[in-house]
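Novice: missing the sequence, but the structure's below:
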């Protein structure tokens, strides 16, 4: 007769698991969730409301040219927290400093009135504040103010609406490819495919967005291919870190990274000008990929590359950090023993 197999009763369910956490643990978990979500809401409020509530000239580099007694007297009368004043010998030197991005704009004092020099492409809000400052001074002196835009936006988009509106699409250009690639190529074995896909998408999408902004909307001018590479670097600096966070921490890492870029990086990006936020917040915004991307494209498209080094380095470091996160996750997964290797020992 064939041997009879012994039938063992199924193990009883874990009563502790069915009962849930203890009352003390449940209270701690609930308090942790409440405090964590409250912190998120407060950070969102600060990030989105700060530009409106605390927005204003914050150490805006301002140039003054004209008779030395008049410029020195004006320098002493200006708010030191709002303006960082530099003196220039003549209006030509002042205009050259604007083009080199040493200052955001300036005032030239003369017998016929005040000439206001701005660079709207360098920041619309700072340009408007400099214009208001010069017009107010001219009104008090009962003279006239003449405004000259040294570095304007293109004639097809004189207010820079297309450039300013490009910040949020750039962030989505980093988030969406990471999500799609993770769905199409899941698992540790597809890490290289995901990274390759993110880089190729950034190149294609950057060229496409640059073409629409420059040739479709007329919002940008300058070297098209350099602008396209700048946009591509900005998207890669978002999507590669997102992939690295997901590889190392799972979907929670991807969600946390996307939330930081959307809720903090976007409102602090300074697309309308980096000198309109308090100094610390403005610096934080420029250290995140959205702000660095905007600064890089601004420098390439409107200032012949002047000032492009720092944002390009920032974006490159973000992309490198994402790659390192992916490599760390890859090595950790490689060292982990596979179930097939554990099967003989278990037997």
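Specialist: Ah, there it is. Given the structure is predicted, the values throughout are model-derived calculations rather than measurements. Residues are numbered from 1 along each chain as shown.
Novice: drop to CA atoms for contacts and neighbour counts, all remaining ones
Specialist: OK.
Novice: Residue 223 against residue 301, yeah?
Specialist: Yes. Applying CA atoms under 8 Å, one finds residue 223 in contact with residue 301, separated by 6.9 Å.
Novice: Which of those two has more residues huddled nearby?
Specialist: residue 301 (23 against 14; other CA atoms under 10 Å).
Novice: check which helix or strand covers residue 64.
Specialist: Assigned by DSSP states H and E, residue 64 falls within strand 60-65.
Novice: Contacts for that strand, please.
Specialist: 71, 82-91, 94, 102-109, 126, 275 (CA atoms under 8 Å, 6 or more residues apart in numbering).
Novice: from those residues, which would you call buried?
Specialist: For those, a burial check counting by 16 or more other CA atoms under 10 Å picks out 71, 82-88, 91, 94, 102-109, 126, 275.
Novice: quick one: which of those sit in strands?
Specialist: 83-88, 105-109 (DSSP state E).
Novice: can these go into TSV with extra columns for distance to residue 289?
Specialist: TSV is the format used below for these (distance: CA to CA, whole Å):
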residue	distance to residue 289
83	27
84	27
85	29
86	30
87	34
88	35
105	26
106	30
107	33
108	36
109	40
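Novice: which among those residues gets closest to residue 51?
Specialist: Proximity of those to residue 51, judged by CA to CA, is greatest for residue 83, which lies at 17.7 Å.
Novice: How about the contacts made by that closest one?
Specialist: Taking CA under 8 Å, 6+ apart as the criterion, residue 83 is in contact with 57-62.
Novice: just residue 131 next, same as before
Specialist: Counting by CA under 8 Å, 6+ apart, residue 131 touches 116, 118, 147.
Novice: quick one: the second one and residue 89, what's the gap?
Specialist: Between residue 118 and residue 89 the distance is 18 Å, computed by CA to CA, to the nearest Å.
Novice: Comparison target below:
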């Protein structure tokens, strides 16, 4: 009997070791591959004037498929397109030559690329023919601080979901603690981002609301999956939101800079939707927020629904996360 137990433990150790190696490789690929393959893919821009259309055609010859240009009436319409988050940049014809408009608040990475292209089009030094219509926060001009918010926000929300699942056996109390954590976390993170870090402008209440909804979407999903599936639900939620959600969030770049269709997929997950919604409320007065807001509401609602289903099935408490026990050895 002892030999059988030792053999079983040895097989389990081998299986766990191999699984850990595979997980490590998957995480490295998930986090490194999008960054290594970052490049513009049909980035929406607008043009104003016949000369600007010719400049856009020149861009398409130089970088096929990088930009998707559409024509607007004049410079005012181009500026409105940027302010409404319909485009990342614009090429405007002027008597002195083409001028490029950018919105670095939408994506500093795209704005930097368009700035370099604008200098080439105008034959001027970098930045000489470019105007930033909707600028990023002056304390975070390259968006590094904003992009760095995503990972700790996700990881802390996942950790909270695990803590709530194991520490609070009663489903009703767990749901109440989840909502309270999301609300307080949103207020605290918004204060940190706007006050101490100074990486987000805009209304504190609006930013805090987005943060709270993002936390609820992540924590609620994992807590709900744990209530229905038990421990496997925690792993499933963590892998989906951390392994896929964070590297595909485009928080430090833009969805159009990721390999497709991964950039589009990232916007359907809470981290990507949260990054888009935060940019909209902080820099663009809510323009372009509808889709991202819907995604977060669906995920948050699904998490709460799963909590309810777990309660109805009687798996919302200790049964879902009860520690496994080794079978007793025969004497």
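Specialist: The structure has been received and is ready for your questions. In this text, all values refer to a predicted model and were calculated from it rather than measured experimentally.
Novice: where does the TM-score land?
Specialist: Superposed pair, TM-score by TM-score structural alignment, normalised by the length of the second structure: 0.84. Supporting alignment: 315 aligned residues with a CA RMSD of 3.0 Å.
Novice: Going along the chain, name the helices of the first structure.
Specialist: Under the criterion DSSP state H, helices of the first structure are mapped to 15-19, 23-53, 68-77, 91-99, 124-140, 161-165, 167-184, 191-211, 224-249, 251-260, 279-287, 289-302, 309-335, 339-346.
Novice: and these as TSV, adding distance to residue 218 of the first structure?
Specialist: What follows is the helices of the first structure, written out as TSV (distance: least, CA to CA, whole Å):
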stretch	distance to residue 218 of the first structure
helix 15-19	62
helix 23-53	27
helix 68-77	38
helix 91-99	21
helix 124-140	17
helix 161-165	8
helix 167-184	17
helix 191-211	9
helix 224-249	12
helix 251-260	30
helix 279-287	25
helix 289-302	12
helix 309-335	23
helix 339-346	58
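Novice: what residues are shared contacts of residue 223 and residue 301 of the first structure?
Specialist: Listed as contacting both residue 223 of the first structure and residue 301 by CA under 8 Å, 6+ apart is no residue at all.
Novice: check contacts around residue 102 of the first structure.
Specialist: Here residue 102 of the first structure is in contact with residue 61 (CA under 8 Å, 6+ apart).
Novice: now swap in the one 3 residues further on and tell me
Specialist: Remark: with contacts taken as CA under 8 Å, 6+ apart, residue 105 of the first structure is in contact with 61-63, 98, 116-119, 127, 130.
Novice: Ignoring the adjacent residues along the chain, who's closest to the equivalent of residue 267 of the first structure over in the second structure?
Specialist: Alignment note: residue 267 of the first structure maps to residue 247 in the second structure; criterion TM-score structural alignment. Of all residues not flanking residue 247 of the second structure in the chain, residue 31 sits nearest, at 5.1 Å (CA to CA, 6 or more residues apart in numbering).
Novice: Quick one: map that neighbour onto the first structure.
Specialist: The alignment partner of residue 31 of the second structure in the first structure, by TM-score structural alignment, is residue 48.
Novice: Please report the distance of its match from residue 262 of the first structure.
Specialist: Per CA to CA, residue 48 of the first structure is found 10 Å from residue 262 of the first structure.
Novice: Next: residue 272 of the first structure.
Specialist: Taking CA to CA, one finds residue 272 of the first structure at 17 Å from residue 262 of the first structure.
Novice: same thing with residue 327 of the first structure?
Specialist: Distance from residue 327 of the first structure to residue 262 of the first structure, by CA to CA: 25 Å.
Novice: cool, residue 175 of the first structure as well?
Specialist: 10 Å.
Novice: Which one of those two is surrounded by more residues?
Specialist: Neighbours per residue (other CA under 10 Å) separate residue 175 of the first structure from residue 262, with residue 175 holding more: 24 against 18.
Novice: so that one sits right up against residue 237, yeah?
Specialist: No. The criterion here is CA under 8 Å, and residue 175 of the first structure misses it with residue 237 at 10.6 Å.
Novice: who touches both of these two?
Specialist: In contact with both residue 175 of the first structure and residue 237: no residue, using CA under 8 Å, 6+ apart.
Novice: Contact partners for the residue mapped onto residue 85 of the first structure from the second structure?
Specialist: Using TM-score structural alignment, the equivalent of residue 85 of the first structure in the second structure is residue 69. Going by CA under 8 Å, 6+ apart, residue 69 of the second structure touches 44-47, 56.
Novice: Tell me which of those you also see in the first structure.
Specialist: Compared against the first structure with both residues aligned by TM-score structural alignment, their matches' CA atoms under 8 Å, the contacts of residue 69 of the second structure retain 44-47.
Novice: Next one: the residue nearest in space to the middle of the first structure from residue 296 of the first structure, what distance?
Specialist: For the first structure, residue 290 is the residue whose C-alpha lies nearest the centre (CA atoms, centre = their mean; 1.8 Å). Separation of residue 290 of the first structure from residue 296 of the first structure (CA to CA): 10 Å.
Novice: What of residue 125 of the first structure?
Specialist: Residue 125 of the first structure is 19 Å from residue 296 of the first structure, by CA to CA.
Novice: Compare the two and say which is more crowded by neighbours.
Specialist: For residue 125 of the first structure versus residue 296, the count of surrounding residues by other CA under 10 Å is larger for residue 296: 26 against 18.
Novice: Tell me the residue in the second structure aligned with the more buried one.
Specialist: In the second structure, residue 296 of the first structure lands on residue 277 (TM-score structural alignment).
Novice: before we move on, what about residue 126 of the first structure?
Specialist: By TM-score structural alignment, residue 126 of the first structure lines up with residue 110.
Novice: Its match: what's it in contact with?
Specialist: 40, 88, 104, 253-254.
Novice: what do you get for residue 255 of the second structure?
Specialist: 248-249, 263-264, 266-267.
Novice: again, only this time at 6 Å
Specialist: By CA atoms under 6 Å, 6 or more residues apart in numbering, the residues touching residue 255 of the second structure are residue 263.
Novice: Residue 41 of the second structure now?
Specialist: Contacts of residue 41 of the second structure (CA under 6 Å, 6+ apart): 65-66, 256-257.
Novice: residue in the first structure matching it?
Specialist: So, by TM-score structural alignment, residue 41 of the second structure is matched to residue 58.
Novice: so what's residue 105 of the second structure closest to, chain neighbours aside?
Specialist: residue 136 (4.0 Å).
Novice: Whatever residue of the first structure lines up with that neighbour - how many residues pack around it?
Specialist: Residue pairing (TM-score structural alignment): residue 136 of the second structure is matched to residue 153 of the first structure. Residue 153 of the first structure has 24 neighbouring residues, counting by other CA under 10 Å.
Novice: thought residue 153 of the first structure was touching residue 121?
Specialist: Yes. Taking contacts as CA atoms under 6 Å, residue 153 of the first structure lies within contact range of residue 121: 5.1 Å.
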